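>>> fold the stuff below for me.
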Amino acid sequence: MKILYVGHAYMVTNGHKKFSYLSEMRHEVSVIRPHKWYAPAWSRTLMPEPMPSGIRSREIKVFFEGKSGGYFYSPFVLLREVKLLKPDVIVIEQETFSISAFQISILAKLLKIPYITFSWENIKKDLGWRKWTNRIVVTNAAGAIAGNSAAAKIVQNDGFEGNVEVITQFGVDDSSFFPNENDKSESIAKFVYIGRLVEEKGIKSMINAFISLNEKNATLDIVGGGPLENYIRDIAQEYPQINFLGPVRHQEVPEVIRQYDILILPSIGSDSWDEQFGLVLAQAMLSGLAVIGSDNGAIPDVIQDKELLFRSGSEIEISERIKALLDAEYRKTKAKDLFIRAKREYTCYSVAKKSESYIKEVLE
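As a prediction, the model looks like this:
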């Protein structure tokens, strides 16, 4: 098949390995992405990073760069490049309510090319006038992929009548994230939180739960940066079992995460945001860790083990999950089960394989 992916998420190399696997499966993969992209979360402009060998990439000027829901491509250049690439199918990896998704859906319709949408958004929002463009994108799609089950339901409620396949967007590179071969201490359980230090991540509930246990055989390290840094520094000075390590570079995460036994993701969400996947969960699972997480957003989708979930913000339930995982044999069993699940569901290869299967199903 000749598959064309379109989206600004592929400015950086994080998601490129999926394309390499699809290429190895004898598919011709092309990518259209912006010529440059301002990333507000990082406060810097990204330039397109090189694609893997054999993957064709087209960089096109965009208008309203940096506005993920509002940007669109230079129309005539987009038309020319799609005609030259001659794809069998287009995968639009932009939210269905975005202007670029609408633009590409109209172009695909004109050129009689089937397209598949991708959605992360798991909170139904008031789209205003864009509810009409969203409906056009959704109802004319040949297929739909969602990053989580809640997003899949939203796409169906918006008018898509076919099967919405739940597949994460990129997958995790298991050549970087793999278990630590060295034996870990069974007498001390090392917990870690890795992520943004913001209120909606539920960090305060996690810290309070950990303190309430007053457990000498467990430590909690907090890795990341954000508005709660000073609060966490103060806590770490008062309680020796809690350590604040600050932010680490993306490349350092695999080595950092392997040093721990259990990862905690205690998100509580907000009115406008819930966890859409929890990438660090999949990374930890592939690294051989046990994980516990709240019932916020897509976290239950990823963990799929009630014994490892707790109600968002419930310090009592967090304490109970922590206490259970102090048992070395119990956490080894859970870690093994989670590792097997992650290898099956969340590696770059498994994401590529599932994507291939669904695209073939759509085109039949």
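>>> contacts and neighbour counts: CA atoms only from here.
Fine.
>>> give the helix, strand or coil label for Tyr5.
strand (DSSP: H, G, I helix; E, B strand; the rest coil).
>>> and it, how many neighbours does it have?
When neighbours are defined as other Cα atoms under 10 Å, Tyr5 has 20 of them.
>>> return the residues in contact with it.
Neighbouring residues of Tyr5 by Cα atoms under 8 Å, 6 or more residues apart in numbering: 29-32, 90-93.
>>> same thing with Asn163?
Per Cα under 8 Å, 6+ apart, neighbours of Asn163: 143-144.
>>> hang on, the earlier thing: quick check, nearest of the contacts of Tyr5 to Tyr358?
Val91 (11.4 Å; Cα to Cα).
>>> hang on, the earlier thing: can you put the contacts of Tyr5 in JSON lines and add neighbour count and distance to Val223?
Listed next are those as JSON lines, based on neighbours: other Cα atoms under 10 Å; distance: Cα to Cα, whole Å:
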{"residue": "Val29", "neighbour count": "20", "distance to Val223": "36"}
{"residue": "Ser30", "neighbour count": "23", "distance to Val223": "36"}
{"residue": "Val31", "neighbour count": "22", "distance to Val223": "34"}
{"residue": "Ile32", "neighbour count": "22", "distance to Val223": "34"}
{"residue": "Ile90", "neighbour count": "25", "distance to Val223": "38"}
{"residue": "Val91", "neighbour count": "24", "distance to Val223": "35"}
{"residue": "Ile92", "neighbour count": "25", "distance to Val223": "34"}
{"residue": "Glu93", "neighbour count": "22", "distance to Val223": "30"}
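>>> here is a second sequence; please produce its structure as well for comparison:
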Amino acid sequence: MRVLMLSKALVTGVYQKKAEELAKLPGVELLVVTPPYWTEARVGRLELERRFTTGYELVVEPMRFNGRHHLHWYPGLGKQMRRFRPDLVHIDEEPYNWVTMHALLQAERVGARAIFFAYQNIYRRYPPPFSLFEQRIYARAAGGLAGNQDALDVLRRKGFRGRGEVIPQFGVDPDIYRPLRPPAQQPEPIVAYYGRLVPEKGVDTIIDALAQLPPPSRAVIVGAGSERTALQER
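The predicted model follows:
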């Protein structure tokens, strides 16, 4: 099976391990299309990293409206689909975004089926044209992946009747995230966070909770964002 995955998230090198694992599946030929960078609000410009690129083809396509979740798209995506001729297009985007609608249309032009990804776990109504994109995607996609059960419940409530599966976006790589020492030999409890340092992530709650634990205990926080300075001062 020839699979084309469209994902701006794969500009981050560690996430590319997922593509390597997918490419190992018997009979799968994988092409990943990603932008040269992605601009994330309150974080900045995330440049493409090439870390895990074995076993599949990684193609960089320029993006229009970079940094705008609902409006961005890839003008050269149709060219890549005509060249690769996929059987399945994995659109790593929410169903209400224009990039998802555009990718579905391009997939249909080459006779490929398409699936989408949803992490939105809050029921919201979107204005046209985004609500129209949603309903078109729900009716014509071969399936939908949800990052959690709540997200799948929202899809069902909004009218998606196709095949849906709960699959966390990237999961955890046990080769990277593993105990360095057995718990019995750990001298102190450690809470670790790696990600964006923005208010909605609740990293300040980790610090508040840690203050209520008996010593010794500590937190290791790695990331960037608008809350970094405030968190460092605590």
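>>> still on that earlier bit, same check for the contacts of Tyr5 of the first structure, but in the second structure.
Retained in the second structure by both residues aligned by TM-score structural alignment, their matches' Cα atoms under 8 Å are the following of these: 29-32, 90-93.
>>> Arg196 of the second structure reaches Ala224, doesn't it?
Yes - under the criterion of Cα atoms under 8 Å, Arg196 of the second structure makes contact with Ala224 at 5.6 Å.
>>> mind checking which of those two has more residues around it?
Arg196 (20 against 16).
>>> secondary structure element holding the more buried one?
Using DSSP states H and E, Arg196 of the second structure sits within no helix or strand.
>>> returning to that earlier point: closest to Tyr349 of the first structure out of the contacts of Tyr5 of the first structure?
Val29 (15.0 Å).
>>> what residues are up against Arg50 of the second structure?
11, 13.
>>> rerun that using 7 Å as the cut-off
Contacts of Arg50 of the second structure were listed using Cα atoms under 7 Å, 6 or more residues apart in numbering, and they are Gly13.
>>> list the contacts for the residue mapped onto Asn66 of the second structure from the first structure?
Taking TM-score structural alignment for the superposition, Asn66 of the second structure sits opposite Glu65 in the first structure. For Glu65 of the first structure, the contacting residues are 37-38, 71, by Cα under 7 Å, 6+ apart.
>>> so how do I select the buried members of those in ChimeraX?
Selecting only the buried entries of those in ChimeraX, with 16 or more other Cα atoms under 10 Å as the criterion:
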select :37,38,71
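>>> looking at the second structure, which of the contacts of Glu65 of the first structure hold up?
Retained in the second structure (both residues aligned by TM-score structural alignment, their matches' Cα atoms under 7 Å) from the contacts of Glu65 of the first structure: 37-38, 71.
>>> so which of those is the closest to Ile222 of the first structure?
Tyr38 (28.5 Å).
>>> Three-state assignment for the closest one, please.
Per three-state DSSP, Tyr38 of the first structure ends up strand.
>>> please apply the same query to Tyr193 of the second structure.
strand.
>>> what about it, how many residues nearby?
Neighbours of Tyr193 of the second structure using other Cα under 10 Å come to 13.
>>> again, but for Pro214 of the second structure
8.
>>> cool, Glu200 of the first structure as well?
18.
>>> if I look at it, how far off is Ala236 of the first structure?
For Glu200 of the first structure, the distance to Ala236 of the first structure equals 20 Å [Cα to Cα, to the nearest Å].
>>> in the second structure, which spans are strands?
With strands called from DSSP state E, the second structure shows them at 2-6, 29-34, 37-40, 44-47, 57-60, 88-91, 113-118, 143-146, 163-166, 190-194, 218-222.
>>> with the first structure superposed, average distance for the second one?
Pointing back at strand 29-34 of the second structure there. Compared with the first structure after the fit, strand 29-34 of the second structure shows a mean deviation of 1.1 Å (mean Cα distance after the TM-score superposition for the first structure).
>>> repeat that for the fifth one.
Superposing on the first structure and averaging over aligned pairs (mean Cα distance after the TM-score superposition for the first structure), strand 57-60 of the second structure comes out at 2.1 Å.
>>> and for the third one?
The superposed strand 37-40 of the second structure is, by mean Cα distance after the TM-score superposition for the first structure, a mean 3.2 Å from where its aligned residues fall in the first structure.
>>> mind listing the helices for the second structure?
Using DSSP state H, the helices of the second structure run over residues 16-23, 77-84, 98-109, 130-140, 149-157, 203-211, 228-232.
>>> which residues sit against the shortest one?
Which is helix 228-232 of the second structure. Outside helix 228-232 of the second structure, the residues that reach it (Cα under 7 Å, 6+ apart) are 197, 204.
>>> and it, what's buried?
Arg228.
>>> kindly report the same for the second one.
Of the residues in helix 77-84 of the second structure, those scored as buried under the neighbour-count criterion (16+ other Cα under 10 Å) are 77-78, 80-81, 84.
>>> cool, and the fourth one?
Neighbour-count burial for helix 130-140 of the second structure, counted by 16+ other Cα under 10 Å, picks out 130-131, 133-134, 136-138, 140.
>>> what of the third one?
Counting neighbours by 16+ other Cα under 10 Å, one finds that the buried residues in helix 98-109 of the second structure are 98-107.
>>> using a markdown table, lay out those together with distance to Ala23 of the second structure.
Output for the buried residues of helix 98-109 of the second structure, formatted as a markdown table (distance: Cα to Cα, whole Å):
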| residue | distance to Ala23 of the second structure |
| --- | --- |
| Trp98 | 27 |
| Val99 | 24 |
| Thr100 | 22 |
| Met101 | 25 |
| His102 | 25 |
| Ala103 | 21 |
| Leu104 | 22 |
| Leu105 | 25 |
| Gln106 | 22 |
| Ala107 | 20 |
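>>> of those residues, closest to Pro174 of the second structure?
Using Cα to Cα, those come closest to Pro174 of the second structure at Thr100, 30.9 Å.
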